[in-house]
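Enquirer: Output the structure for:
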Amino acid sequence: MEHYPAYWEADVVLRDGATAHLRPILPSDSDAIQTMHKKQSPESIYLRFFAPLPVIPKKDLDRFVTVDYDSRVAFVMTIGEEIIGVARYDRLDEESAEVAFNIADDHQGRGIGSIFLEHLAAAARERGIRVFTAEVLPQNRSMLQVFAAAGYEISREFDDGVVAVRFDIDPTEKSIQVQEAREHRAEALSVRSILHPSSVVVIGASRKRSSTGNLLLRNLTAAQFAGTISVVHPEADAVAGFPTVKSLEDIAEPVDLAVIAVPAESCIDVVRDCAAHGVKSVVVISSGFAETGEHGLELQREMVATARANGMRVVGPNSFGLANTAPEVSLNASLAPFLPDAGTLGLFSQSGALGTALLAAAKTRGLGISTFVSAGNRADLSGNDLLQYWEEDPATATVGLYLESIGNPRKFTRIARRVSSVKPVIVIKSPFTGRELPPGHQVRVSSLSSTALDQVLTQAGVIRADTIHQLFDVAQVFSSQPMPAGRRLGVIGNSAALSTLVVQRARSEGLRVETAPVSMHPEVAAEEFGSRLAEMYSDPMVDSVVVTFTPSAGAGEQEIAAVLAEEAAKSGKTTVACFLGVHGVKDELTAYTRDEEGGRRAHPVPSYVGPEDAVWALARTTEYAMWRRSDRGRYPEFDDVEPRRAREIIERNLEGVPPGERVLLGRDDSRALLESYGIRFLPYLTSHTVDEALAAADRLGYPVALKAVHKRLRHRMELGGVRLNIDDEAELREDWQGIAEVIGTYLGPEDDHGIDVQPMAPPGLACVIRAGEDPLLGPMVSFSLAGDTSELLDDVSHRVAPLTDVDARRMVRSLRASPRLFGYKGLPVMNVEPAEDVILRLSTLVDSFPSVRDIEIRPIMVTEDDAHLLSVKVELVAEPDRIDSQRRRMSLG
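Expert: The predicted model follows:
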């Protein structure tokens, strides 16, 4: 039996939003397996074993629980100590295995079978198995549905009363879509159960008014929570005027949400007690966990593992709490003594202190919120979970997140790209590289610069803000205005100086001012102000408008504000204002109309302290509007790729390599790997003598290049390791000898002294393409022009795989130095399409194989007609899985 593969263990979210634990089977599971079996109905037993079997014979039971984690693999799923399902495969030959499932009767219909299939398939692929087979009775419709709905290409044969099912388990586009859709539904439902509780219990509320628990209870009651509230206190009869019970046992009704404010050391016992009494979720306000060091981290992990293993989600620990302003809920289970009014902005914060600032800023600016969650140490519930929920939440129109770290950025960008297509997502960005983390946050460390995640967020349509101030600047526009139809801006006001500032800032932010700014007299009358506004709104060359107003001896502020609000409401065009004394979305700049049903509808104009803020917010809104309307491209389909050939090369080179250790592929295997994905290189021949080099040049044809093989000299023309444009035998002899002397100077006798001979590529522009699995961001692809300048100035474009054709085009064109590819100052216009094709093929390769740590094509010569690849380096790492894999599992926080 192989070593127990602990990394196969996973906490999972079931179809109904509850959690469970999945792990490889152990011999010690025999009693629990027998217990589950005895509870099964005769029909379920017959469907699994094709015969009546009230008790599993000991011999068979021993065989079921004893596996080698290679040719025979089995998983169990547990809630608490109870096994609720078993799934297994048994190898039939080198590439195929038979699978079987057994789900407890009480837990059928919770999506357990589909989760088992994902994890079995992932384990099987890791062990070299490519095909699953199964024999299923025709009446076992639920099991047949698991296979049919998984997204694989299924073949069926009916023989002797049994349906034989067979399918290739390599992921398909459809199987990935199915998995992500199931993950979305389950995680969204788990968040909904937290934010829409029918009953809340507060555990740890003290009679001291200054205590955390006491404040929580007062906030719950002040918000007039629509459900039932219970308070657990072992001694007091009442807390904050609210009657208490001694323990959870004294609460007869089911409890949806427990809010815990006890010392960290006691939290695990409280969570166990909640599990024993069927509590669905917990919010842990208590601090003293991972933010305090290793001991606190262990406490945190144990607490979360206990909760998940018993079907519960955890918000926190070190959380500020959560809130839902929907009238049918009215939940304020937070430390905030006030909440903004009900609105359409969903807010997520990892920091408790910043959570307070977010709520305060929303209230100050007159922005209503739908829901608010503070995740604290983000040990379980994360921003990814909230995005899953907010995507389809009808009460939320705009999403705002303050993220100190991202545990799974690949998953975040995948979900954010989907959410951004239907509603704006605004993120206060942090460095996110994983090198500088707040206490309590556990993430991997990225190997890329901090700009990489910024570019990935842009790829996903996420709006980035540097501060809370900027987050709400943008949110003001989305909460009150239609999205701009284009980038053309109209500027109007009663101050020429302010209008000039607006125009200058607008152009620097990418907005176009094609209509002359209107600067009225400082003492303009309200009637003239309204007339000039109406003219600007009617201009077809104006998509959005910035209005400035400075008080003077003319019309009063209230009079001008009313005119502005009325004209903006009639126009239907995006409007922002810089109106002295008004900051936010306020009544002073709001007009009201009646809808078709006679209801009153507000039309506020957002106002800003300064014109720069107004223009910045409008520019971000416009960029998002353009992204949302843009064609985001198609994922390529290549007929000439050979993923199995690539897999064989990778697995052969990683055979016997310890997990985490890196392997540098030989040059032949490096080229073979890329050629399996249709990426071709200029040929080369390696020489160790001048005569070998001459023979190689005759075979390849002049002109040729000479390159030292050793990595220290290979691309270092300044060190003499590269000689180009060699046209004849005499020149080759001289240059070969020159490189040999350099090798003798820089390298030792044990180093590779070989010199490659390669045909000269046509003249062009040298570029660099890199791709591979970043530990934090997942499969990434990068593009830049070759040279130290690009690296020193970080002029590199990054995208997360998989890429669309539009992503590849934008990568090439987003570099600051990209004009050099497109005729800058008389340079020839290069054909970049072949380079874009290489980018897309590399994206497909690294998306499929997380063991590919780094591929570096240096250089790829982009010419007027084609692109020529000269050299490649490939590094693999023995990692069994990626952070966002093809099997559903919850993050480790």
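Enquirer: Please count neighbours and contacts with C-alpha atoms only from this point.
Expert: OK.
Enquirer: in the stretch 301-450 of the chain, which spans are strands?
Expert: Counting by DSSP state E, counting those that start in this stretch, the stretch 301-450 of the chain has strands at residues 313-315, 321-324, 331-334, 342-349, 369-374, 398-402, 425-428.
Enquirer: And this one, please, so the two structures can be compared:
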Amino acid sequence: MTSDAGVAPGYPAAWEADVVLHDGSTTHLRPIRPSDADALQAFHVGQSERSTYLRFFAPLERLPERDLQRLVTVDHDDRAALVAVQGEDERIIGVARYDRVSPDEAEVAFNISDAHQGRGLGSVLLEHLAAAARERGVRRFVAEVLPQNGRMIAVFRDAGYEVVSRTEDGVVQVGFDIDPTDRSLAVVADREHRAEARSMGGLLRARSVVVVGPGPAAADSLPGRAAAAAYTHLVAGDATLVVHAVGVAGVPSASLLADVPAPVDLAVVAVPEERALELVRALAPLGVHGVVLLSGGFAEHGAEGLARQRAVLRAAHGAGMRIVGPASFGIVAPAPDGATLNASLSRVAPQAGPIGLFCQSAPLAVTLLGAVERRGLGLSGFVSAGHRADVSGNDLMQFWADDDRTEVVGLYLESIGNPRKFTRVARRLASTKPVVVLTAGRSGQVVPPGHAVRATHAPPRTLDEVLRQSGVVRVENTHQLLDVAELLAHQPLPAGRRAAILASSPSVAALVAEALAASGLVVAGGFVHLAEDASHARVREAVAELYADPEADVAVVVRIPTVGGPEPLLASEVATAAAASGRTTVACLPDLRGITPALTATDAQGRRRTVPAYGTPEDAAVALGHAARYARWRAEDRGLPLHPRGADTRAARRLVADWLTGSTGDALALDAGRTAELLACVGITVLPATPVRDADEAVAAARAIGWPVALKTTVPALRHRADLGGVRLDVADEAELRADVAQVLALAATHHADPTAQAPLEVQAMAPLGIPCVVRSAEDPLFGPLISFGLSGDASDLLGDVAFGVPPLTDVDVAELVRAARAAPRLFGYRGLPARDVAALEDVIARVAVLADDLPELRSLELNPVTVAERGVCVLGARATLAPADRVDVARRLARA
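Expert: This is a model prediction of the structure:
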């Protein structure tokens, strides 16, 4: 988003970004402009003498006019600079610049405002400057730093780069490659995590709030009623909370925001959409950390509303604030002591508990919170992000990862703005805490009004793969979301899939066993029968028998009486036995639902454990199945990042940058030679094919290659199709080749191919016999790079037998990708045939994945076929298309990602 419409042509608007700093506040980064001269001079004059000396190696009270114009006038290529700005007047609080000194090396310099030291500005400017420089072909930064400027040297080292330094003439010469490494990416992710967690903590741990309404004249309007409700709920939720009101009917209100004493942590705003921008600007002097925007009327109203939403967001981020909304239902943060920050439209706030719950839709928030209350669930926090203009599920996952009160996270997502970041954040969280996810639709491609999300061309199954790789538990509806969350929050993770059953009749036991099997569990032996009229002694005996089974990992208790009511002793005995054994247990008992005292007991460590009660055995089985699969995922080795030996993506980027020079933005289809050259950079060799037009050229090519050869048509419908006659293999001599050329050309003519085409045929050396496979990569505007794998042939294409992966992948991800195709058993010795070299196939896929992840300009790539032999693989054909990069998630922090 460009905040200055008057920028010069060539201004890289894509470099603009809102970022979250170390202290949880926000600021705006953008390329410097000639119009910044006065602001840069003011920044310079405001610096201390020491800071000026460290930057320029000399005292300099003011920047000379000639130097000032040189500093603000850059070409965004050989010379570039980024400024961090705050406020409506865009005061400069930090500057980072590079000047190219060789084709792939640039000298960098940084200057951070004295008043903003320690907020992480230097590190975030370095991340963004490095990303911009890499886009322009720079691969190494060098700098001259005075020895006493330890803070700047630490910024370079702490960024995760391999810094080389030496001291010469009293100056430290520093140099480092800026290509992302595992360590530098980990540093960025960790800083992003801590900053976003602090940002959310500023909202959910607020101790002073101001509610802003539309004024008494609009008391009966929707914003007026919302403001009054929010104020009432805040006051009722926590007597120690400082709550102010401006323009809220029926309560003591200040006339103006300027009359509210600062500081204020949180603002809850419900005003007509046209007033939102001015109010956000007016909140800045109060030091507000975040704004809960209950009002709608923004992006859901088309281009004008989207522009209004962006303006509000820009003003908020420029003032260091986060936005929850628009159209938010609010936020709720119950505390263990009973006090609750209820900055929401919910009259009844949930009790404190171990579940963090996030949703986007305000109407669904009503449904979710109602269900939470009926089930007796407790929440550590609840956030409704509405149209998710700023604060998203990613932000809340970052916060809940470190929150001791939160043990399980539940997310209802209507849209995912950045799937790559979601995968990264969710996978990190799911490795320590369960994450249960419900999406609006299976594909994630239906975007509700008001959600500004990039379009996607990815197959509907892509979202399945994103969530699977993330390690989250995906459920089908809100009912399952809470079913699974309450089990994971109140029971230990299952140790395995074997289930023991206690049931009130054989027919009920059969029903339970069927439901468990459908959910991926295995019934261990028979079942424990507890008759409807069993004595208390038999109840105790049956429960003891249930937990005595050493083969069982989980226990299911179902009592469905035909006469009579609840059996309190059974609930008590099950709760006690479950807590003592540590065995995951679920129950289906009359008149019990959700989390109840009747099914609660203390385990050996003194922790209160509750057996969740479900309305039907099927609900209990589904929840258990999800818990068991999550436990297995968490226990498995997730593998290591891919680093194929000899893969040089830097060389690939140089080639692509050269080939795209002067590109108008249209896709560039590479010829066979360039495709092979690109793939060679990552260690993939394509078996050469010689284009020929007739039999004489085919014979000459075959003699040069050596007999036997393969003959192929280039007609798309017949390409790689030996079964349709488009490919002839093991052509042993000239006579056979001439006959095959005539037949293939005739066949091509029946498919409307031009027989006079420049090269309708190819001659290629014979490859070892093997199983043909297809490996593809495609760059999607929303999901980024997608890798697909399948075995060649009509069956795979018609049945959609293709497996997908979303880079970055690990070695384990690649192995799972190969095995996910339903036809994959053919590679592993199917029906007595010899097993193929799957390790060599995985190596090819890994190289494609690394190339696609590091090269966003790679719009599409197809290796077809990849023949997998008993030893080795052979890539027989490859096609690639390039286009200028347009990827959302890069190696830099963004506030809205």
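Enquirer: Indicate which one of the strands of the stretch 301-450 of the first structure is closest to Met303 of the first structure.
Expert: When these are compared by CA to CA, strand 313-315 sits nearest Met303 of the first structure, at 8.9 Å.
Enquirer: residue contacts, Leu125 of the second structure?
Expert: Residues in contact with Leu125 of the second structure, defined by CA atoms under 8 Å, 6 or more residues apart in numbering, are 29, 82, 84, 95-96.
Enquirer: ok, 7 Å please
Expert: Residues in contact with Leu125 of the second structure (CA atoms under 7 Å, 6 or more residues apart in numbering) are Ala96.
Enquirer: Where does the equivalent of it over in the first structure sit, in terms of helix or strand?
Expert: Using TM-score structural alignment, the equivalent of Leu125 of the second structure in the first structure is Phe116. Assigned by DSSP states H and E, Phe116 of the first structure belongs to helix 112-126.
Enquirer: and that helix, how far from the second structure on average?
Expert: Here the mean offset of helix 112-126 of the first structure against the second structure after fitting is 1.3 Å, by mean CA distance after the TM-score superposition for the first structure.
Enquirer: buried stuff in that helix?
Expert: For helix 112-126 of the first structure, a neighbour-count test (16 or more other CA atoms under 10 Å) marks 112-125 as buried.
Enquirer: how about those residues in CSV, adding distance to Gln558 of the first structure?
Expert: Formatted as CSV, the buried residues of helix 112-126 of the first structure follow (distance: CA to CA, whole Å):
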residue, distance to Gln558 of the first structure
Ile112, 62
Gly113, 64
Ser114, 62
Ile115, 61
Phe116, 64
Leu117, 65
Glu118, 63
His119, 64
Leu120, 68
Ala121, 67
Ala122, 65
Ala123, 68
Ala124, 71
Arg125, 69
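Enquirer: which element is the residue of the second structure most remote from its centre on?
Expert: Farthest-out residue of the second structure from its mean C-alpha position, per CA atoms, centre = their mean: Ala735, at 58.3 Å. For Ala735 of the second structure, the enclosing helix or strand under DSSP H and E is helix 734-750.
Enquirer: which strands and helices sit next to whichever helix or strand comes after that helix?
Expert: The first helix or strand that comes after helix 734-750 of the second structure along the chain, using DSSP H and E, is strand 761-765. Contacts defined by 3 or more CA pairs under 7 Å, 6 or more residues apart in numbering; DSSP states H and E place strand 761-765 of the second structure against strand 689-692, helix 695-705, strand 709-713.
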